[in-house]
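>>> Next come a sequence and a model predicted from it.
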Amino acid sequence: MTTNKMQVFEEKESAVRSYSRSFPTVFHKAKGYQLWDEANNEFIDFFSGAGALNYGHNDERMKEKLIEYIKEDGIIHSLDMASKARREFLEAFNSTILEPRNMDYKVMFPGPTGTNSVESALKLARKVKGRTNIVSFTNGFHGMTLGSLAVTSNEFKRAGAGVPLGNALTMPYDKFVHESVETQMKHIRSFLDRAGSGVDKPAAIILETVQGEGGLNAASNEWLQEIERLCRDIDALLIVDDIQAGVGRAGSFFSFESAGINPDIICMSKSIGGYGMPMAITLIRPELDQWAPGEHNGTFRGNAPAFVTATAALEYWKDPSFEKEIARKSDKITAFLQKMIEKYPALKGSLRGRGFIQGIRSDVEDLANNVSWHSYKNGLIMETAGPNDEVFKLFPPLIIDDEGLDEGLRRLELGISDAVSE
């Protein structure tokens, strides 16, 4: 038996793996905001499963409900057959999330992952509008299947498709080419709302309010409102990809709430399952729900254990103090990052993101990667973002207490200090 615990991954697993290279240890146990490897080394988790673990690891309430469901031989796989677990999630989601926000959407279960939700949204928009073109934005990321890749901007990931990616048009995201919203919208409208531009009228515009993989670029409320107004003017649907920034990550359950916009379709996955269980939903304005039965389906769209934990997770949102605590701790994260930018000018840093999806962009090549690596060596798990991995990003679980957050930030500063002193 080998003494190199990573050897089997290096020899038998595909070269496509990535996170096991960034964090070269074998993890075994996790609870709340902490991870432990096989040697019982403890790490604070500022990664949260790339946003799939907003409620942390092994939440007691969700675990109890899941074990109870399994012990009573609750149905595990049901496709889209009616089940008790599915019904309870739909009822809880409507009463806890939609009704208090005066939102009316049909819930579609497209399959277990974020890209499944995006694919269903794009397909439905094209069906409803009878057009093929979709508008997306610079630095956007929407998934790894072909339709989602077509509206993704990352060159490396697009190249992996191996085929042309069409029926999509990329426009500049907020502040990509200009600070003024008025100037930006004149540019975008010159292509999408002017005769003679040569651009086919789109079926939909898809966007992230905070671009998680694209560098934590956060759109202003004014820009989001103008994009919604443009959609109405050109009779296109507005799709918000809330897969990573949603479920409280950007401060409120839906990341767009502060902007007061009303998307036609909302894509959600990652933390919607609560416990890290694979689950995705697509929210559709009722009049747009024009699917024929079975027109879009998937074998694992009936993952009942995920419905159980997702329903239990919604209990957090019944308590107004939960969202208030997210806001308070978000301010603490922002203040810390601003302090780091001032204290370590060698970072050449600037603040990115909002809520629990924040980070620092460094204009020094490879410095963000070095911060992430040195933070790992100091017992903190975090990753980078942006087209050149120029942003190190903080994704703590929303349930982290002040003690854990403070200790994680302390370890991050050690990582920053070690990186800039190399």
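Received the coordinates, thanks. Given the structure is predicted, the values throughout are model-derived calculations rather than measurements.
>>> only C-alpha atoms for contact and neighbour calcs from this point on.
OK.
>>> how far away is the closest residue to Leu288 other than its chain neighbours from Pro293?
Spatial nearest neighbour of Leu288, excluding adjacent residues (C-alpha to C-alpha, 6 or more residues apart in numbering): Val128 at 6.8 Å. Distance of Val128 to Pro293, computed by C-alpha to C-alpha, to the nearest Å: 15 Å.
>>> of these two, who's got more company?
Val128 (17 against 7; other C-alpha atoms under 10 Å).
>>> so which helix or strand takes in that one?
Taking DSSP states H and E as the criterion, Val128 maps to helix 114-129.
>>> Equivalent analysis for Ser190, please.
Assigned by DSSP H and E, Ser190 falls in helix 181-192.
>>> try this one next to it:
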Amino acid sequence: MKIFDEIESEVQSYARSFPRVFNKAVGEFLYDQEGNEYLDFLAGAGTLNYGHNNPLFKEKLLEYIHNDGITHGLDLHTQAKGEFLEAFNEKILKPRGMEYVVQFTGPTGTNAVEAALKLARNVTGRENVISFTNGFHGVSLGALSATGNSHHRGAAGVSLSGTSRMPFDGYLGEDIDTTAYLDKVLSDSSSGIDKPAAVIVETVQGEGGINAASFEWLRNLEKVCRKHEVLLIVDDIQAGCGRTGTYFSFEQAGINPDIVTLSKSLGGYGLPFAVVLFKPELDLWKPGEHNGTFRGNNFAFVTAKAAIDHYWSDDKFAQEIQRKGAYVSKRLDAIIDAYGEGNFTTRGRGMFQGINCVNGELAAKITRKAFQQGLIIETSGADDHVVKFLCPLIISDENLKKGIDIVEQAIKEVCAKEDSIPEEKDYFEPTRLAS
């Protein structure tokens, strides 16, 4: 650990929560230099939906490297890119009735957000963008202006302009539809809110605390955007690629975003990769008007295609995610019933769920105890008060149960409560689908 203390910046964060030197990872497990095994419920903050070193992807990647496949190609046409685009179009977009242009941006989620905001402003000729309370879209300056968290915003060093903040679903209470407020301010020329180029929203706010917007709220938001001729951007960087039970997190709401950002698990293998999807009529870019040396990652094209071919050629994988998500919901509800006493509630959907604690101190105690028992799990939310379940989607039933058992035991110890939840039940659905 000495070299990290000597020369690595103080900006490091996850290493503080999990002070080990890791050197191996397989599936849903991480291993440190001493050979200790850890069940991973962090999964690269949602980058490893298909697990660590997925053997199906590794084989394709090693074959590509062995054959001297293109590593870096700027935005040149490469075979790997073409095959990814073909698979994405035929197996993701067309079956969902979606027609989008694909823009390859820099390799991270914040790069995709920057491109999306820039495109929306160029297309509409307007500057303002509507973002939401507790939203998180990245920490480069443009994306940071749409991010709500004061900890991240405070590090900017400059004023962050160009956005107006609106209350997310549930922010003002369960019975208040905050899209009605948005409609009101956009309808009132004296509201002080300039007509925006776009609205940017996460259907489930990951870093903001696993706040899941209702499908009705999302549909109402789309209606407001259409009424006022404002572009709708869905930031699906963490909630997409199957995390909520469908490939895109907005599918079940039945909305049709103008622009979608994807990254994190898009590349499948944990390789940096980000894109912006947008409707063809919005493709007003001039050649090279928005670029970057690392736009498009040929290694990630290979593994992204493998992920689509193996997991998204039919709906079996989506059904498996939904089944596991239902199990997570039942387990978390049972834990809350047993230990809640006003300290805990649940939130989220699919395999993107969390336990909302009464404060960040309580959540931190739970995750520390869980780590002592071999589980890597983090917190999120404005005060780090939500224990965030973000395990690989391919996790086995046995290890999913094991991880939640560890969290339950940690909660029991932290709450110093001797009672346990009822006799062990089979929380999984009785019929298991083929993987």
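Done, it's in. What you see is a predicted model; the values in this text were computed from it and never measured.
>>> Other residues contacting the helix holding Ser190 of the first structure?
For helix 181-192 of the first structure, contacts defined as C-alpha atoms under 8 Å, 6 or more residues apart in numbering pick out 171-172, 174-175, 177-178, 197-202, 222-223, 226-227, 230, 234.
>>> mind listing which of these are in helices?
With helices taken from DSSP state H, the overlap with the contacts of helix 181-192 of the first structure comprises Glu222, Trp223, Glu226, Ile227, Leu230, Ile234.
>>> Tell me who's in contact with the aligned residue in the second structure for the fourth one.
Taking TM-score structural alignment as the criterion, the aligned counterpart of Ile227 of the first structure in the second structure is Leu221. Listed by C-alpha under 8 Å, 6+ apart, the contact set of Leu221 of the second structure reads Thr179.
>>> What distance do you get for Leu221 of the second structure to Phe248 of the second structure?
Leu221 of the second structure is 17 Å from Phe248 of the second structure, by C-alpha to C-alpha.
>>> aligned partner of the residue nearest to Leu288 of the first structure in the second structure?
By TM-score structural alignment, Val128 of the first structure lines up with Val123.
>>> what about that match, distance to Pro280 of the second structure?
Separation of Val123 of the second structure from Pro280 of the second structure (C-alpha to C-alpha): 12 Å.
>>> related to what we said a few turns ago, return a PyMOL selection command for the buried portion of the ones in helices among the contacts of helix 181-192 of the first structure.
Buried members of these, defined by 16 or more other C-alpha atoms under 10 Å, are picked up in PyMOL with:
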select buried, resi 223+226+227+230+234
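>>> wait, which of the ones in helices among the contacts of helix 181-192 of the first structure is closest to Ser375 of the first structure?
Of all those, Ser375 of the first structure sits closest to Trp223, with 34.7 Å by C-alpha to C-alpha.
>>> For that closest one, list the residues it contacts.
Asp174, Val181.
>>> how close does it sit to Glu208 of the first structure?
12 Å.
>>> Over to Val135 of the first structure?
12 Å.
>>> before we move on, what about Gly359 of the first structure?
From Gly359 of the first structure to Glu208 of the first structure the distance is 17 Å (C-alpha to C-alpha).
>>> Looking at the first structure, which helix is longest?
Max-length helix for the first structure by DSSP H is helix 320-343.
>>> what about that one, distance to the chain center?
Mean-position distance between helix 320-343 of the first structure and its chain equals 19 Å (C-alpha atoms, centre = their mean, to the nearest Å).
>>> same check, this time on stretch 339-346 of the second structure
Taking mean C-alpha positions (C-alpha atoms, centre = their mean), stretch 339-346 of the second structure and its chain are 25 Å apart.
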